[in-house]
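Engineer: Give me a model of this one.
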Amino acid sequence: MAPDLRPRARLSSLGHAWRGLRTLLRSEANARIHLAATLAVLIAGAALGLNAGEWALLVFAIALVWVAEALNTAIEHLANALHPERHPLIGQAKDIAAAGVLLAAISAVAIAALVLWQRYA
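Structural biologist: This next block holds a predicted model:
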């Protein structure tokens, strides 16, 4: 089946994505922490006058964390819907998805520290 490329279908798709982002921010405390960290890094970057390459690294790091958090939350919601009771394999899947967010966050902190510290020092 060919994808629907009509403008109305594309706008509808964007609407679903925005609803997902709102749900992510409302339902996940960690997403709100990521939002605060994102804003802090953006403000610091603007204050330090980063160049395009430095901004690219920070935007990549920020996007990596947000994508990991969104996928982790989606996995958790799907797992809970499919199997609400505790199950060892579902628990492992959730733990692994959470580990992905942790790895992304650690990487983002390292990138931000390298870029911002170099510029600050």
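Engineer: only C-alpha atoms for contact and neighbour calcs from this point on.
Structural biologist: Will do.
Engineer: Secondary structure element holding Ala2?
Structural biologist: Assigned by DSSP states H and E, Ala2 belongs to neither a helix nor a strand.
Engineer: gap between it and Ser12?
Structural biologist: 17 Å (CA to CA, to the nearest Å).
Engineer: and if you look at Arg19?
Structural biologist: Relative to Ser12, Arg19 is positioned 11 Å away (CA to CA).
Engineer: before we go on, could you also do this sequence so I can check it against the first one:
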Amino acid sequence: MKNQNFANRLSFALNGIKHAFKNESSFRAQLLLAVIAIVYFYWLGVTMVWWTILIMIIALILAMELLNTSIEALADHLHPEVHPTIKIVKDLAAGAVLILSVAAVIFAVLTSINFWH
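Structural biologist: Okay, here's the model as predicted:
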């Protein structure tokens, strides 16, 4: 699979996103929240700097959600039984998504305060 051309690599990546969208409710929820945030920021009329930060936060959350999903899938495939170490790994990945999500909420609140004053 190494050294594939760009079109193949792009196809692999899009297939991964498509799989997450079809099979992962957390990914769909994060996408919905991203759309809501985009609409809200549009309504606020924020400047380009705020848009740039928002897009980066959305990208980080969605990328981390994909990484979390891949870790869970690989761990479940390699060790389908419940195992304490694998549980820790999965919990750590979920925690990373949570940290980014909380940061996004804080960012939205601070942005709102900035534009409501």
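Engineer: So between Ala2 and Ser12 of structure 1, which is more surrounded?
Structural biologist: Ser12 (11 against 4; other CA atoms under 10 Å).
Engineer: What's the match for that one in structure 2?
Structural biologist: Alignment note (TM-score structural alignment): Ser12 of structure 1 maps to Asn8 of structure 2.
Engineer: do Trp117 of structure 1 as well
Structural biologist: Using TM-score structural alignment, Trp117 of structure 1 lines up with Ile113 in structure 2.
Engineer: quick one: buried residues of the helix or strand encompassing that match?
Structural biologist: Secondary structure from DSSP H and E places Ile113 of structure 2 in helix 84-116. If you call a residue buried by 16 or more other CA atoms under 10 Å, then helix 84-116 of structure 2 has these buried ones: Ile86, Lys90, Ala93, Ala94, Val97, Leu100, Ser101, Ala104, Phe107, Ala108, Thr111.
Engineer: Show me what it is packed up against.
Structural biologist: helix 25-44, helix 48-78 (3 or more CA pairs under 8 Å, 6 or more residues apart in numbering; DSSP states H and E).
Engineer: What residues sit buried inside the first one?
Structural biologist: For helix 25-44 of structure 2, the buried set under the neighbour-count rule, 16+ other CA under 10 Å, comprises Phe27, Gln30, Leu31, Ala34, Ala37, Ile38, Phe41.
Engineer: so how much does that helix differ from structure 1 once superposed?
Structural biologist: In the superposition against structure 1, helix 25-44 of structure 2 averages 0.9 Å from its aligned positions (mean CA distance after the TM-score superposition for structure 1).
Engineer: One more: stretch 53-68 of structure 2?
Structural biologist: Its matched residues in structure 1 lie on average 1.0 Å from stretch 53-68 of structure 2 after superposition (mean CA distance after the TM-score superposition for structure 1).
Engineer: before we move on, back to that, distance to Thr52 of structure 2 added to the buried residues of helix 84-116 of structure 2, as a markdown table?
Structural biologist: As requested, the buried residues of helix 84-116 of structure 2 are arranged in a markdown table below (distance: CA to CA, whole Å):
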| residue | distance to Thr52 of structure 2 |
| --- | --- |
| Ile86 | 36 |
| Lys90 | 30 |
| Ala93 | 25 |
| Ala94 | 25 |
| Val97 | 20 |
| Leu100 | 16 |
| Ser101 | 17 |
| Ala104 | 13 |
| Phe107 | 12 |
| Ala108 | 13 |
| Thr111 | 13 |
